[in-house]
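1. Need coordinates for the below:
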Amino acid sequence: MTNGALEPAAGGGARLKKPEAIVFDMDGTLFQTESLLLPAYHKMFDILREEGLHSGPTPPEELILGSLGQLLAQIWKNVMPGADESVHRRADDLLLQLEIEGLEAGGTLLYPGVPETLAALRARGVRLFVASNGLQDYIHSITVVHKLGDLFEGLYSAGGQGTATKTDLLRILLDNHGVKSAWMVGDRSSDVEAGKGNGQTVIGCAYAGFGKQEELKGSDRIITNFNELIALYDEAE
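-> So this is what the prediction gives:
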């Protein structure tokens, strides 16, 4: 599936075309994940130690921050490579519970300009979606707590759809909603792969700092502030 989203621009570059939809990753793109994740991460390991499922210190924060954007199964292989599969599944349940509790308690953050930019794009007639490798209840809770729900036409998660890759997840989203042209906006290589794997334009986000810069290789544009999306859309053909 390809949409011819890019055309050669004067001077040999590539000119963006206005999409009918924009699909956003959640962690590191819309949501400042560390504002919620790190307190929950430390509490989770306290509980795992209490339950006799983990011994020793909590693994370095860098291990989980560097794994954001991956499926949870892979994240725990990075963070707790020697642990049994049952410990990984217990970690799934605990982290989700603690993150939802943290969201409801308040104090978590979106990136600057997210609500205003999403509202401006919606006002321009753009259909907005989320496609995340996170769990369904987690993604839903973020949109509810931060009052973003009315802006999105659909929330898609690997946990909700049971997909093995974000490329598959995006394909389901596009097919379900009849979307032919979209921008995939995200901060990790999985977002680039998902967009390109479905013949769509990719906007890489370079402001979160979780991944390495080379992860965004192949993006059609790279932004360093979320609100740059408005100018990109307005200047597109």
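2. drop to CA atoms for contacts and neighbour counts, all remaining ones
-> Fine.
3. start to end distance for stretch 149-157?
-> End-to-end distance for stretch 149-157: 15 Å, by Cα to Cα, to the nearest Å.
4. and it, how far from the chain's centre?
-> Relative to its chain's centre, stretch 149-157 lies at 13 Å (Cα atoms, centre = their mean, to the nearest Å).
5. Same check on stretch 147-165?
-> 10 Å.
6. Name the residues that touch that stretch?
-> Stretch 147-165 has contacts (Cα atoms under 8 Å, 6 or more residues apart in numbering) with 71, 115, 118-119, 122, 127-136, 139-140, 143, 166, 169, 173, 190, 194.
7. mind listing which of those residues are in helices?
-> If you go by DSSP state H, these have 115, 118-119, 122, 136, 139-140, 143, 166, 169, 173, 190, 194 in helices.
8. Scan these and report the most crowded one.
-> Neighbour counts for those peak at Lys166, which has 26 neighbours (criterion: other Cα atoms under 10 Å).
9. The closest residue to that residue other than its chain neighbours and Ser132: what is the separation?
-> Distances taken as Cα to Cα, 6 or more residues apart in numbering place Ala194 nearest to Lys166, at 5.5 Å, with adjacent residues excluded. For Ala194, the distance to Ser132 equals 11 Å [Cα to Cα].
10. please give me the structure for this one as well, since I'd like to look at both together:
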Amino acid sequence: MKIDAVIFDMDGTLFQTDRILELSLDDAFERLRLNGLWEGKTPTSKYREIMGVPLPKVWETLLPCHSAEVRESVNEHFLERLIDNIQSGKGALYPHVKEVFTYLKEKQLKLFIASNGLPAYLESIVNHYGLDRWVDAAFSIEQVHSLNKSELVNMICDKYDVKRGAVVGDRLSDITAAKDNGLLAIGCRFDFSQEQELIQADAIIEDLMELVDLFLVVDDLNPSPACK
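-> Prediction:
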């Protein structure tokens, strides 16, 4: 049975988050500095290491000694700055996103986004770049109580009756979500990816256009049975 749906990660897979990450993070930590709640440089490199985890986990890691109230305030400001930077055109999609989406829709595949980003952030990217022309639905990790991407992907499979699909993403959470649900795991060797994570994928790409050729031979990759 051929692939009938593709579930894409957003950050570091479809959207070049790196273009707005440092700007937005600097703004958030500058606010902490002004309030006497942070000293030193913005921990951008640490954030890059954990990119792909839900935002609550991000702030627990970056601000381990701060209160839940401070983390929530920083999270809100960071989200505002991310959205402002998206809407002002400082971000960008990865090359060939729209071409690949057009090709996959012509093949009558269902397309979804499963993101660890918050709903407002995800919606701002989808709207700014008009991705809803191709994407059947976009889902935030906040739509599952566990904040677990495997559960989010399973929800998509159940809701849209995905029988044989693939998950395309750059981090281990994407690869794990695919394997936990019996889907093909396609790792993206992009900005935030890590080799020790990518080697667990069924296939690795360095450009989204490689998906075109990959899905032509996908039956030879022998993906596992469909979603649970």
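11. TM-score for this pair?
-> Once superposed, chain against chain, the TM-score is 0.91 (TM-score structural alignment, normalised by the length of the second structure); 219 aligned residues with a Cα RMSD of 1.4 Å.
12. counterpart of the residue nearest to Lys166 of the first structure in the second structure?
-> Applying TM-score structural alignment, one finds that Ala194 of the first structure aligns to Ala177 in the second structure.
13. what residues are up against its match?
-> By Cα under 8 Å, 6+ apart, the neighbours of Ala177 of the second structure are Lys149, Ser150, Glu151, Val153, Val167.
14. Pick out the most distant pair among the residues you listed.
-> Glu151 and Val167 (13.1 Å; Cα to Cα).
15. out of those two, which sits in the busier spot?
-> Neighbours per residue, other Cα under 10 Å: of Glu151 of the second structure and Val167, the larger number sits with Val167, 27 against 18.
16. In the first structure, what residue corresponds to that one?
-> Under TM-score structural alignment, Val167 of the second structure pairs with Met184 in the first structure.
17. Helix, strand or coil: sort out its match for me.
-> Under DSSP: H, G, I helix; E, B strand; the rest coil, the three-state class of Met184 of the first structure is strand.
18. List the contacts of it.
-> Counting by Cα under 8 Å, 6+ apart, the residues that Met184 of the first structure touches are Ile22, Val23, Phe24, Asp25, Asp191, Val192, Ala194, Gly195, Gln200, Thr201, Val202, Ile203.
19. which one of the residues you listed has the most neighbours?
-> In these, the most neighbours by other Cα under 10 Å go to Asp191, 31 neighbours.
20. between the helix or strand hosting Val192 of the first structure and strand 182-186, how many degrees?
-> Using DSSP states H and E, Val192 of the first structure sits in helix 189-197. Helix 189-197 of the first structure and strand 182-186 are oriented at 170 degrees to each other (axes from the mean of the first three to the mean of the last three Cα atoms, to 10 degrees).
21. Leu62 of the second structure is in contact with Lys46, isn't it?
-> Yes: using Cα atoms under 8 Å as the test, Leu62 of the second structure is close enough to Lys46 to be in contact (7.4 Å).
22. can you map out the strands along the first structure?
-> Using DSSP state E, the strands of the first structure run over 6-8, 14-16, 21-24, 127-132, 154-157, 182-186, 201-205, 221-223.
23. can you redo the ones you listed as JSON lines with distance to Leu96 of the first structure?
-> As requested, the strands of the first structure are arranged in JSON lines below (distance: least, Cα to Cα, whole Å):
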{"stretch": "strand 6-8", "distance to Leu96 of the first structure": "39"}
{"stretch": "strand 14-16", "distance to Leu96 of the first structure": "38"}
{"stretch": "strand 21-24", "distance to Leu96 of the first structure": "21"}
{"stretch": "strand 127-132", "distance to Leu96 of the first structure": "15"}
{"stretch": "strand 154-157", "distance to Leu96 of the first structure": "14"}
{"stretch": "strand 182-186", "distance to Leu96 of the first structure": "22"}
{"stretch": "strand 201-205", "distance to Leu96 of the first structure": "25"}
{"stretch": "strand 221-223", "distance to Leu96 of the first structure": "30"}
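24. coming back round to it: show me which of the ones in helices among the contacts of stretch 147-165 of the first structure is closest to Thr108 of the first structure.
-> Nearest member of these to Thr108 of the first structure, counting by Cα to Cα, is Thr143, at 11.8 Å.
25. Which position in the second structure pairs with the closest one?
-> Thr143 of the first structure maps onto Val126 in the second structure, by TM-score structural alignment.
26. Also Ala73 of the first structure?
-> Aligned partner of Ala73 of the first structure by TM-score structural alignment: Pro56.
27. Let me see the contact set for that match.
-> So Pro56 of the second structure contacts nothing (Cα under 8 Å, 6+ apart).
28. Repeat that for Arg71 of the second structure.
-> Contacts of Arg71 of the second structure by Cα under 8 Å, 6+ apart are Trp59, Glu60, Leu63.
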